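Colleague: My questions are about this predicted structure, shown below with the sequence.
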Amino acid sequence: MQIFVWTDGSTLLSRLHIPFEVIAPDIDERPKAGESPEATAIRLAREKAAAVVLLAPGALVIGSDQVATLDGEQIDKPGTHKNALQQLRKMRGRCVIFHTALCLWDGRQQHPETTAQIDNIQTFVTFRDLADAELEAYLRIEQPYDCAGSAKNEGLGIAILEKIDSSDPTALTGLPLIALTGMLRRVGFPFFTR
């Protein structure tokens, strides 16, 4: 059974001890006009999987995307130190919702588009109310300019977080493994008999 995953999920997927290949789909990740953050995450996860299944027909394909929101507004990847500091200032002492959408596309099926499994896992993250000097120091050390929310919870960013609430602890890092293993089981993936 071939499994393909987009590039961001490869580190987490390796924890499951299953063989997989990485393909980076070329997807426009900008939200559409009037699209909710949750809908954006779901659409992008599905589009990533659909793009990869065209390159790897007959395979199981995993697509995922994450959108962070504060007060219902999407939080983009900051890109620069200045933007990251602005994000962290705005989020300090507040709860940010991360929508991590997951799509498992079963390319072995005759009509795989109708058998794609999709889920959205919400993670509620409360940021500590830290002084600017601490936020600046964190950003200089970790430089999380490619992360929505300007913090890497799998790294030093955990020190600026006060609380994480989710049904799937790996969702915040980008690939909800509990949800994924459930999807893989539904398509008959043999986790312990290979």
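Modeller: Arrived safely. Numbers count the residues shown, from 1 in each chain.
Colleague: going forward, measure contacts between C-alpha atoms and count neighbours the same way
Modeller: Noted.
Colleague: From the centroid of this protein, which residue is nearest?
Modeller: Gly174 (2.9 Å; CA atoms, centre = their mean).
Colleague: That one is in contact with Asp65, isn't it?
Modeller: Yes: counting by CA atoms under 8 Å, Asp65 is a contact partner of Gly174 at 7.1 Å.
Colleague: anything in contact with each of these two?
Modeller: Residues within reach of Gly174 and of Asp65 at once, by CA atoms under 8 Å, 6 or more residues apart in numbering, are Thr100.
Colleague: Tell me who's in contact with Glu73.
Modeller: So Glu73 contacts Pro37 (CA under 8 Å, 6+ apart).
Colleague: what about versus this one:
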Amino acid sequence: MSNSQNLRLILASTSQYRRELLERLRIPFEVISPKVDETPRTGESTLDLALRLAHAKAAAVSKQHPDAWVIGSDQVADLCGAAIGKPGNFERAFAQLQLMRGATVTFHTALCLMKGDTQTTLNVPTEVTFRKLSDEVLESYLLAEEPYDCAGSAKSEGLGISLLEAIQSDDPTALIGLPLIALTGLLRDAGFAIPSKTNTK
């Protein structure tokens, strides 16, 4: 096993949520924007889209930094086969929440760890059931939290938890954007010590 102090780790993401999640592991890492076109392909399933983008993000950064282990991740929310993306504004967020109330949405959180020709890509699904709430409640939530950069418009780590009836997943961090249980296993296999002697007190 390698000495993790000699290993370089890069998070290929612009997401503050993924950065904050990775910080929980207390290992040094860099953040580099992957600059990847996230447009879905014709006929592409939500699962395939998430897996492709996670791999593409890792590959884009790995190509420029072949000495580093690179983490790529992407999340796509699926409602009856249709992708639910980041709303961007109040109107689209309100429409999303109206569409999802009383329904179960699958959040596909794909993860790729790559270094050169060595790579692992996987998906951690999360089933989220939304409560049947009034338009007034949904509007109050959006004005309070403004989750317009969040796929599905409900931040489970914040006030958005009040909109949910149930969550089913093998990893509670997957829904936030980065499945740390799966990632920790991959990083250990790559030689990273988690926790390391330097980050435990």
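Modeller: Cool, got the structure. These numbers come from a predicted model, not from an experiment.
Colleague: OK, contacts around the corresponding residue of the second structure for the residue nearest to the centre of the first structure?
Modeller: In the second structure, Gly174 of the first structure lines up with Gly177, judged by TM-score structural alignment. Under the criterion of CA under 8 Å, 6+ apart, the neighbours of Gly177 of the second structure are Tyr17, Arg18, Ser73, Asp74, Gln75, Thr109.
Colleague: Show the contacting residues for the second one.
Modeller: Contacts for Arg18 of the second structure were tallied using CA under 8 Å, 6+ apart; they are Ile176, Gly177, Leu178.
Colleague: Repeat that for the fifth one.
Modeller: The neighbourhood of Gln75 of the second structure, defined by CA under 8 Å, 6+ apart, consists of Ala50, Phe107, His108, Thr109, Ala110, Ala151, Gly177.
Colleague: Can you tell me the closest non-neighbouring residue to the second one?
Modeller: By that I understand Phe107 of the second structure. Nearest residue to Phe107 of the second structure, sequence neighbours excluded (CA to CA, 6 or more residues apart in numbering): Ala77, at 4.3 Å.
Colleague: Could you find the counterpart of the one you found in the first structure?
Modeller: Taking TM-score structural alignment for the superposition, Ala77 of the second structure sits opposite Ala68 in the first structure.
Colleague: Can you tell me how far that match is from Arg15 of the first structure?
Modeller: 24 Å (CA to CA, to the nearest Å).
Colleague: remind me, longest helix of the second structure?
Modeller: Assignment by DSSP state H gives helix 46-64 as the longest helix of the second structure.
Colleague: angle of the helix or strand just after that helix against helix 46-64?
Modeller: Next helix or strand after helix 46-64 of the second structure toward the C-terminus (DSSP states H and E): strand 69-79. Here the directions of strand 69-79 of the second structure and helix 46-64 differ by 160 degrees (axes from the mean of the first three to the mean of the last three CA atoms, to 10 degrees).
Colleague: all strands of the second structure, in order?
Modeller: Taking DSSP state E, the strands of the second structure run over residues 9-12, 30-32, 69-79, 82-84, 104-115, 118-130, 164-169.
Colleague: Now distance to Glu136 of the second structure too, for the ones you listed, in a markdown table please.
Modeller: Converted to a markdown table, the strands of the second structure look like this (distance: least, CA to CA, whole Å):
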| stretch | distance to Glu136 of the second structure |
| --- | --- |
| strand 9-12 | 38 |
| strand 30-32 | 39 |
| strand 69-79 | 22 |
| strand 82-84 | 22 |
| strand 104-115 | 21 |
| strand 118-130 | 15 |
| strand 164-169 | 16 |
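Colleague: Select, out of these, the one closest to Gly191 of the second structure.
Modeller: Gly191 of the second structure sits nearest to strand 69-79 of all the strands of the second structure, at 10.4 Å, using CA to CA.
Colleague: who's in contact with the aligned residue in the second structure for Ala39 of the first structure?
Modeller: With TM-score structural alignment as the criterion, Ala39 of the first structure lines up with Asp48 in the second structure. Residues in contact with Asp48 of the second structure (CA under 8 Å, 6+ apart): none are found.
Colleague: separation between Ala33 of the first structure and Ala51 of the first structure?
Modeller: 22 Å.
Colleague: for Gly79 of the first structure, that is, sorry about that
Modeller: From Gly79 of the first structure to Ala51 of the first structure the distance is 26 Å (CA to CA).
Colleague: again with Phe189 of the first structure
Modeller: 22 Å.
Colleague: try Glu29 of the first structure
Modeller: Glu29 of the first structure is 13 Å from Ala51 of the first structure, by CA to CA.
Colleague: Give me the more crowded residue out of the two.
Modeller: Ala51 (17 against 14; other CA atoms under 10 Å).
Colleague: Now the more buried one. Nearest residue, chain neighbours left out?
Modeller: Per CA to CA, 6+ apart, closest to Ala51 of the first structure is Pro25, 6.1 Å.
Colleague: Please consider this matter closed, and thank you.
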